[in-house]
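Visitor: Next one to model:
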Amino acid sequence: MNKRGLALFICNSFIWGVPFWLTKYLLTEFSPSTIVFLRAGIAAAVLLPFTLHSGDFQKALRSWRWVLVFALAQMTIPWGLASIAQQHLDSAFTGLMMTAIPIIGLFYAFSSGEKKVLTRQGTAGLLIGLLGISALIGLDSLKSQINLLAVAMVLLSTCGYAYAPRVVNRKLKEVPSLGAVSLTVLITSLAWSIPGITTWPQHGVHIRIVIAALVLGVICTALAFWIFFELIKEVGPLLTTYLAFTNPLVAVLVGVIIAKEPITVGILVSFPLIVTGTYLALSARAKTAFV
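Guide: Reported below is the predicted structural model:
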């Protein structure tokens, strides 16, 4: 991985570790539908003036079919599922569940005939990460601390997250990043506009809620997705899915330190396994060609 790729990876790791907690916080005032609508709508309001002026939005429209596929896989469906699930799950737990994304991404790669996508060390890293996921779900479910339906919704969302980078790499690589992102958030905001508006709270909201929504829309969406597209173009889709290993580590720290969420047995056991798996998988991928 070159210096630019590493810098993009580190930035996205931190920025995308925060939305799990912000979503959980916003759920105290808003419905899941409203949160998705706000997140995408704020990002669209920020990006559209720039991309319309530059012509990037118009260029993205030429590939609207594949942008739509990306939107459904990366935002429209997963954000809804994850937001609904977080009504029943802690942000740290939800974040750690995202470590399933590289496993699913590897499955997509193999099913597409990409046989040499990992070294033995990288495969070992993924298996250790999978063991960490299993420990997280299994140990906490034994104590009836999690809602299994909510877990299933999060896992389903990871399938979309794992597929979306492949769409960018294969079909949207020549599309301007900001143009594609602005069209994607516009599609998502329109899709969730009716349920988002109809479930809007009847009372006023605290300024802290407003600030949280702005951070989620501007920094964690508009800025983060521009970085995300640039990262995919720099290092490829498979390595990009390893954000699912680093984002959750930030999510756990934010959940425990800021949100005062409990440290469960599942988190204690799975956390070191995920860290180890991340190191092995990333160091192995750094020595091989990217998909």
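Visitor: going forward, measure contacts and count neighbours with C-alpha atoms only.
Guide: OK.
Visitor: which residues touch residue 261?
Guide: 90, 92, 255 (C-alpha atoms under 8 Å, 6 or more residues apart in numbering).
Visitor: Determine the three-state secondary structure at it.
Guide: coil (DSSP: H, G, I helix; E, B strand; the rest coil).
Visitor: From residue 16, how far off is it?
Guide: As defined by C-alpha to C-alpha, to the nearest Å, residue 261 lies at a distance of 18 Å from residue 16.
Visitor: How about residue 129?
Guide: Distance, residue 129 to residue 16, using C-alpha to C-alpha: 19 Å.
Visitor: For those two, work out which one has more neighbours and name it.
Guide: The residue with more neighbours, out of residue 129 and residue 16, is residue 129; 28 against 24, by other C-alpha atoms under 10 Å.
Visitor: continuing past the helix or strand containing that one, what's the next helix or strand?
Guide: Per DSSP states H and E: residue 129 is located in helix 120-142. On the C-terminal side of helix 120-142, the closest following helix or strand by DSSP H and E is helix 148-171.
Visitor: How far away from the center of its chain is that following helix?
Guide: 9 Å (C-alpha atoms, centre = their mean, to the nearest Å).
Visitor: Also this sequence, please, to line up against the first:
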Amino acid sequence: MKPADWFAFVLLSALWGASFLFIRVAAPAFGPAFLMDVRVWLAGLSMLLFTTLTGKRISFRGRVKSLLLLGALNAGVPFTLIAAAELEIPASLTAMIIGTTPMLTAVAASLLGEEEMTFGKTVALLAGLAGVGVLVGWTPIPLTFDSLLAAGVAFLAACCYALGGIYVSRKFQGVPALTMAIGQQLGAGVILLPLALFRLPRAAPPAEAVWALLALTFFSTVLAYLCYFRLIRNAGPTTTLSVNFLIPVFSLVGGVLWLGETVGWGTWVGLALVSLSLMFVTKSEDGGRRKSGTEKRALLR
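Guide: The predicted structure follows:
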């Protein structure tokens, strides 16, 4: 990659890693559903404005139902689950659990007959599950019913991302990435709207939460997707997927420095196991996965 592509790669990792920190700050004030509905509407409309100003053309014709389902699986539902989880557990722990998404995607693809369950993917599955177990079992936070439930909710969000990736590879062959990104955000906005209106914030959110929401929208969503598109075009989908190695690291460092989160030895061991699972999945996919599906499945955040 060129130096500018390396910068985009690191920036994308940092932006998606920081999203967990912004959610941790904003979710208690806005509520999970309302926060994420505002996020996806602002992001989708901003990207739509960007395409108009730059003369790019997108079309949702014949894809409205598919984009609504994509918005639910790949944005609305997992976004809200992540925000709900972060009401109870640290941003860094949530990010590391979500880091199992590529491993879960490989497993789901194998179960659905999309790909073969190779030795590498089996190792990835075992390492990823062990990593989650270590992360949750040896976390510095007290192990209560609520924290365990929150960890399960975060894992469910990763499962949604995995199913969303499979759905993309099946239903969106040949669809421009920008069309999917905008359609996904707006579809998620429509899906979340009833729940968001039902659970409005009880009080005016503090300035800190508002700034976190804006940063989540315009930095970790709009700007992140611009970096993502550049990397897909210049570096390829497999390299772009490698940002998943750095996302938990940025979230962990940011959580410690910014939010004062604590980490223990279990955090580092769990992170290493989750990273090992991602390494095996990436290596396996690089050698055998269909290219069309690979590029689409990079669209995870």
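Visitor: Which members of the contacts of residue 261 of the first structure are positioned in helices?
Guide: The helices, defined by DSSP state H, take in 92, 255 from these.
Visitor: Redo the contacts of residue 261 of the first structure as JSON lines? Include distance to residue 48 of the first structure and neighbour count.
Guide: Shown next, in JSON lines, are these (distance: C-alpha to C-alpha, whole Å; neighbours: other C-alpha atoms under 10 Å):
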{"residue": "90", "distance to residue 48 of the first structure": "33", "neighbour count": "21"}
{"residue": "92", "distance to residue 48 of the first structure": "32", "neighbour count": "27"}
{"residue": "255", "distance to residue 48 of the first structure": "32", "neighbour count": "26"}
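Visitor: ok, so of the contacts of residue 261 of the first structure, who is nearest residue 62 of the first structure?
Guide: Set against residue 62 of the first structure, the nearest of those by C-alpha to C-alpha is residue 92 (39.0 Å).
Visitor: so what's the closest residue to that closest one other than its chain neighbours up against?
Guide: Spatial nearest neighbour of residue 92 of the first structure, excluding adjacent residues (C-alpha to C-alpha, 6 or more residues apart in numbering): residue 252 at 4.3 Å. Shown in contact with residue 252 of the first structure (C-alpha under 8 Å, 6+ apart): 91-93, 95-96.
Visitor: Pull up the gap between residue 252 of the first structure and residue 19 of the first structure, please.
Guide: Note on residue 252 of the first structure: its distance to residue 19 of the first structure, by C-alpha to C-alpha, is 12 Å.
Visitor: now residue 69 of the first structure
Guide: In this view, residue 69 of the first structure and residue 19 of the first structure are 22 Å apart by C-alpha to C-alpha.
Visitor: Give me the more crowded residue out of the two.
Guide: Legend: neighbour count by other C-alpha under 10 Å for residue 69 of the first structure and residue 19, higher for residue 19 (24 against 18).
Visitor: wouldn't that one be in contact with residue 218 here?
Guide: No - look at residue 19 of the first structure against residue 218 with C-alpha atoms under 8 Å: they stay out of range, at 11.4 Å.
Visitor: distance of residue 49 of the first structure from residue 178 of the first structure?
Guide: For residue 49 of the first structure, the distance to residue 178 of the first structure - C-alpha to C-alpha - is 11 Å.
Visitor: Tell me which residues are up against stretch 58-73 of the first structure.
Guide: With contacts defined as C-alpha under 8 Å, 6+ apart, stretch 58-73 of the first structure is touched by 52, 78, 159-161, 163-164, 167-168, 171-172, 175-176, 179-180, 183-185, 187-188.
Visitor: cutoff 10 Å now
Guide: 51-52, 74-79, 157-168, 170-172, 174-188, 191 (C-alpha atoms under 10 Å, 6 or more residues apart in numbering).
Visitor: doesn't residue 209 make contact with residue 38 of the first structure?
Guide: No - look at residue 38 of the first structure against residue 209 with C-alpha atoms under 10 Å: they stay out of range, at 11.6 Å.
Visitor: Now for residue 77 of the second structure: which residues touch it?
Guide: For residue 77 of the second structure, the contacting residues are 33, 36, 71, 156-157, 160-161, 188, 191-192, by C-alpha under 10 Å, 6+ apart.
Visitor: Out of the residues you listed, which end up buried?
Guide: Neighbour-count burial (16 or more other C-alpha atoms under 10 Å) is assigned, among the contacts of residue 77 of the second structure, to 33, 36, 71, 156-157, 160-161, 188, 191-192.
Visitor: now the strands: where do they sit in the stretch 151-300 of the second structure?
Guide: Secondary structure of the stretch 151-300 of the second structure by DSSP state E, counting those that start in this stretch: no strands are present.
Visitor: Could you pull out the helices in it for me?
Guide: In the stretch 151-300 of the second structure, the helices defined using DSSP state H, counting those that start in this stretch lie at 177-198, 207-217, 224-234, 237-241, 243-258, 265-288, 291-297.
Visitor: which ones are touching residue 228 of the first structure?
Guide: Here residue 228 of the first structure is in contact with 8-9, 11-12, 16, 165, 168, 177, 181, 221, 234, 240, 243 (C-alpha under 10 Å, 6+ apart).
Visitor: ugh, wrong one, residue 251 of the second structure
Guide: Contacts for residue 251 of the second structure (C-alpha under 10 Å, 6+ apart) come out as 13-21, 90-96, 257-258.
Visitor: now residue 154 of the first structure
Guide: Residue 154 of the first structure sits next to 78-86, 89, 94-95, 97-98, 100, 148 when contact means C-alpha under 10 Å, 6+ apart.
Visitor: and the helix or strand harbouring residue 24 of the first structure, how far from the chain's centre?
Guide: Assigning secondary structure by DSSP H and E places residue 24 of the first structure in helix 19-26. Mean-position distance between helix 19-26 of the first structure and its chain equals 13 Å (C-alpha atoms, centre = their mean).
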